[in-house]
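S.K.: Have a look at this prediction, sequence included:
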Amino acid sequence: AASRLWRYHQLRQPLRRCEAAIGLGSHDIGVARHAADLYHADWFPLLVFTGGANSIHPEQFPDGEAARFRDEAIAAGVPESAILLEPAATNTGLNITLSREVLAAAGIEPQTVMLVCRPHDQRRAWATCRRRWPQVEVVCASQTIGFDDYLETVRDERLIIDILVGDLQRILEYPARGFAVPQMVPSDVRDAYDQLRRDGFTSRLLPELA
């Protein structure tokens, strides 16, 4: 059931060169490293890292997600001049909105944007961007990795499954709240979601709907 949600949450869009990229903050440092790889491959010339305090591993992000991701990217060879920071966002909607403001303050109003995120963040990030920034063409990018291998890198299977379940709930609930565009959820994905909820993977559900 978890593998089914993992596959659903990924869009697997073909890459295209974009005017800017937004690296979405999280506990997964691999996002910053993958963003650096994409920069070196010339998929974009400018990168915004976005994210405030990390709630999962705060000790690993003393200056926030964006700052830690910037440091990782610079260590991987991305010039500091190619990086902008958005250090305040606490959710995906703010990641998009505040990054857009950071770009605008730098005099940049892109028509194309690449969202660099964890593999299982793609669908919700895309839907959020389409609602918050409908004028831009958006493509999502993540490291190519299988579910089992990803669990090995993160080393917290329960957390990842909880996140998969919580994000599916948000895909179902957020369009009515105006936070994201609606998306089709196949019946087998809903069945997997219901099964995992029954099995107790509920820590990342919306509190009012847990």
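M.R.: Great, that's in hand. Everything numeric in this text was worked out from a predicted model, so none of it was measured.
S.K.: Going by C-alpha atoms from here, please, whenever you check contacts or count neighbours.
M.R.: Noted.
S.K.: which other helices and strands contact the longest helix anywhere in the chain?
M.R.: In the chain, taking DSSP state H as the definition, the longest helix is helix 157-177. Under the contact criterion of 3 or more CA pairs under 8 Å, 6 or more residues apart in numbering; DSSP states H and E, helix 157-177 touches helix 2-9, helix 122-132, helix 187-198.
S.K.: buried stuff in the last one?
M.R.: Neighbour-count burial for helix 187-198 flags 189-190, 192-193, 196-197 (criterion: 16 or more other CA atoms under 10 Å).
S.K.: sorry, back to before: just the buried residues of the longest helix of the chain, please?
M.R.: Neighbour count says helix 157-177 has 159-175 buried, by 16+ other CA under 10 Å.
S.K.: And for stretch 31-49?
M.R.: Applying 16+ other CA under 10 Å to stretch 31-49 flags 31-39, 43-49 as buried.
S.K.: try it against this one:
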Amino acid sequence: MDNNYRRWAQELWNYLRLDHHLIQSDIIIGLGCHDIRVAEKAASLYLEGWAPLILFTGYLGSHTVGVWYRPEAEIFAEIAIKLGVPKDHILLEKSATNTGENIRFSYQFLMEHNIPAKRIILVQQPFMERWIYATFLRQWPGEKENIQVTVTSPAMEFNEYPNQYVGTMEDLTGYMLGVVERIQEYPKKGFQVEQPITQEVLDAYQHLIKAGYQPK
């Protein structure tokens, strides 16, 4: 990836991250994916005292089906336990197969188990922060006026993110293109709230498409 492509990809990365300031919360919700660093981040937040419970949500999604053979939530829980989170402070929602279901099924789980959650920390991959926040604001079934939600992810820069499990920098660029594409389309389908997109981000998106990168 030469400097121009890297600069355009960095533009997408910067846009898709929100850099929310954490607040003391009732629960940490770790959303399933193919990056185990999300589980490690959720565990570190618990161990730092940001919330007394972790709910891991996820069955198998587009990047884990056929690769993992147990629910993402179970695998994430095992990682958190190895890092020192007590097993009885971890909750599992093992049915969700996409972000909307992660959000809706987490709400249902909390309601069914009588767990109040007015302040929530959502944890996912860095380039998914904006996506998750917009999905939560549209698809969380409960009232949102008195809910405080913050979104966070493993702390790393664009060039640090690729690894043997999540893929190459080219793979990451394709994922980001797919997220930006759907951020434009999904509000019309009722899946997310609408979000502003800067001209710089739209230009970077078009440059990368013309260069042959494909949204994933």
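M.R.: That came through, no problem. Note that the structure is a prediction, hence the values are computed from the model and not measured.
S.K.: Where in structure 2 does the longest helix of structure 1 align, residue-wise?
M.R.: Aligned by TM-score structural alignment, helix 157-177 of structure 1 corresponds to residues 169-189 of structure 2.
S.K.: To what extent does the matching stretch diverge from structure 1 after superposition?
M.R.: Its aligned residues in structure 1 lie a mean 1.0 Å from stretch 169-189 of structure 2 after superposition (mean CA distance after the TM-score superposition for structure 1).
S.K.: how about the strands in structure 2?
M.R.: With DSSP state E, the ranges of strands along structure 2 come out as 27-31, 54-57, 90-93, 119-123, 148-152.
S.K.: what packs against the last one?
M.R.: Using 3+ CA pairs under 8 Å, 6+ apart as the contact criterion, the neighbours of strand 148-152 of structure 2 among helices and strands are strand 119-123, helix 129-139.
S.K.: Among those, which comes closest to K82 of structure 2?
M.R.: strand 119-123 (18.4 Å; CA to CA).
S.K.: Need the residues that contact the closest one.
M.R.: 22-31, 38, 41-42, 129, 132, 147-153 (CA atoms under 8 Å, 6 or more residues apart in numbering).
S.K.: Swap in 10 Å and give it another go.
M.R.: When contacts are defined by CA atoms under 10 Å, 6 or more residues apart in numbering, strand 119-123 of structure 2 is touched by residues 20, 22-32, 38-39, 41-42, 45, 50-51, 54-56, 103, 129, 132-133, 136, 146-154.
S.K.: One more: stretch 73-89 of structure 2?
M.R.: Contacts of stretch 73-89 of structure 2 (CA under 10 Å, 6+ apart): 30-44, 46-47, 52-60, 68-69, 90-96.
S.K.: Stretch 202-216 of structure 2 now?
M.R.: With CA under 10 Å, 6+ apart, stretch 202-216 of structure 2 has contacts from 4-12, 170-182, 199-201.
S.K.: how close does the aligned partner of E101 of structure 2 in structure 1 sit to D188 of structure 1?
M.R.: Matched across to structure 1, E101 of structure 2 falls on L94, judged by TM-score structural alignment. For L94 of structure 1, the distance to D188 of structure 1 equals 31 Å [CA to CA, to the nearest Å].
S.K.: What of A106 of structure 1?
M.R.: Distance from A106 of structure 1 to D188 of structure 1, by CA to CA: 45 Å.
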